[in-house]
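>>> mind looking at a prediction? Sequence and model below.
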Amino acid sequence: MTENGVSWRHATGVGGVVLVLSYVALKLGSTRGNTLPHNSWFALIAIVLLTVAVLAGGWEVRAYLRGQSTRPPSPQKARRALVAAQACVLAGAALAGWFAGYALVEAGRLEASSAFSGMVQAIVLFVASVGAVAVGLVVQAWCRIPDDKDDDDKPQGGGSVRA
């Protein structure tokens, strides 16, 4: 993580690693005769609800920083919104990698009757996970405190401090 928080590069890295690992594990398991784990539409509901919760948590911070609200959010609430946004980015990236790996394995076995519906479900869940990453990055940007221009103009006293 950088000073600016979690970036799209972090999300891409996490998603890529999980994609490769899940593809290899699922492909090995399916070639050995094991069935693939079943995805659930409940996962889509959970991803969407958690994404909406992160969005709502960051909205109060956004409103205050843009001058649309006169009531400042508590520091704890702002910190929770930021941490939730960063967790949303990383978890969404990991889920996107898993669902992409699952869809790729299902695409390779489309001759099976259940493979097409499993692949479509994995693609929908992948898109929802990428949406969670995007929302997390946006909310993280909302929680960034703008630089205070007044502090740059004041002379700093005391000289430099060396360890």
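Now that the structure is in, tell me what you want to look at.
>>> going by C-alpha atoms from here, please, whenever you check contacts or count neighbours.
Will do.
>>> all strands for this protein, in order.
Here the chain has no strands by DSSP state E.
>>> pull out the buried positions in the helix ranked longest in it.
Ranked by number of residues, the top helix in the chain under DSSP state H is helix 75-107. Neighbour-count burial for helix 75-107 flags 78, 81-107 (criterion: 16 or more other Cα atoms under 10 Å).
>>> the residue nearest to the spatial centre of the chain - nearest residue in space that isn't next to it in sequence?
Residue closest to the mean C-alpha point of the chain, counted by Cα atoms, centre = their mean, is residue 89 at 1.8 Å. Spatial nearest neighbour of residue 89, chain neighbours left out: residue 133 (4.2 Å); criterion: Cα to Cα, 6 or more residues apart in numbering.
>>> and here's the other structure:
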Amino acid sequence: MRYLTVLSLVVVALVAAVVGWSINQALTGQSQSMLILPWGSLLAEAAAAAVLVYLGLRLRAYRDPEGERRRRRRAPADRKPYDPVWGVGTAAAAQAVAYYGALTAGWHAGIGVDQVMLLGARTTQESLWLCVAQVVAGALLMVVGWVVENWCKLPPDDPDAEKDTPYGGRQDPYTAGEGGYARHQ
């Protein structure tokens, strides 16, 4: 799994904006309805972001040494450590939320451009405000996904190692014992 990059999120948003604007132009010419997400989708997006932040904070508390000390003081002695599968799942969910945010923001920005051009011709601007709300929500989802994915990164095995390695400072993508079945030794 690759880490998120700002460039990849921007490219996804730009492509979605161009495709959204193009499809909206084609559908508007045929008197079809616009493809804008309804107001209720903002609640679902907020719920997804809240769950992702909750999972990210739990993971960060287990990963962070300061969080480890706080957790030991209030946690029972028989509490199991954080499951690494949950960490990978949280990182994957963070990436999915970030890319969804880029798609949503780009798509609605493309449609919003068309709506801005129709400001003088329409009496109601609800679709424009809905596009603005979806662009803002998409941008927030990108930020939430980016931040939570950074919380899921493991600290480097060697603090003096290069930070620009493909594995975030680690020289080997696998820690000892990890991936032993998939690799030939």
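Sure, I can see it. These figures come from a predicted structure and were not determined experimentally.
>>> returning to what we had before: now check the second structure for the residue matching the residue nearest to the centre of the first structure.
For residue 89 of the first structure, the aligned residue in the second structure is residue 98 (criterion: TM-score structural alignment).
>>> aligned against the second structure, show me the partner of the residue nearest to residue 89 of the first structure.
Checking TM-score structural alignment: residue 133 of the first structure goes with residue 142.
>>> number of nearby residues for residue 81 of the second structure?
7 (other Cα atoms under 10 Å).
>>> for the aligned residue in the first structure for it, give its distance to residue 78 of the first structure.
Alignment note (TM-score structural alignment): residue 81 of the second structure maps to residue 72 of the first structure. Noted for residue 72 of the first structure: a distance of 9 Å to residue 78 of the first structure, by Cα to Cα, to the nearest Å.
>>> okay, and the common contacts of those two?
residue 61 (Cα atoms under 8 Å, 6 or more residues apart in numbering).
>>> what's stretch 107-126 of the first structure in contact with?
Outside of stretch 107-126 of the first structure, the residues within contact range by Cα under 8 Å, 6+ apart are 38-39, 41, 43-44, 95-97, 99-100, 102-104, 106.
>>> residues of it that come out buried?
107, 115, 116, 118, 119, 121, 122, 123, 124, 125, 126.
>>> possible to save those residues as TSV with distance to residue 21 of the first structure?
Output for these, formatted as TSV (distance: Cα to Cα, whole Å):
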residue	distance to residue 21 of the first structure
107	17
115	20
116	22
118	19
119	18
121	20
122	16
123	18
124	20
125	18
126	16
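>>> in the second structure, which spans are helices?
6-29, 40-63, 65-74, 84-117, 126-151.
>>> who are the packing partners of the second one?
If I follow you right, that is helix 40-63 of the second structure. Secondary-structure packing of helix 40-63 of the second structure (3 or more Cα pairs under 8 Å, 6 or more residues apart in numbering; DSSP states H and E): helix 65-74, helix 84-117, helix 126-151.
>>> residue 2 of the second structure is nearest to which of these?
Among these, the nearest to residue 2 of the second structure by Cα to Cα is helix 84-117 (9.5 Å).
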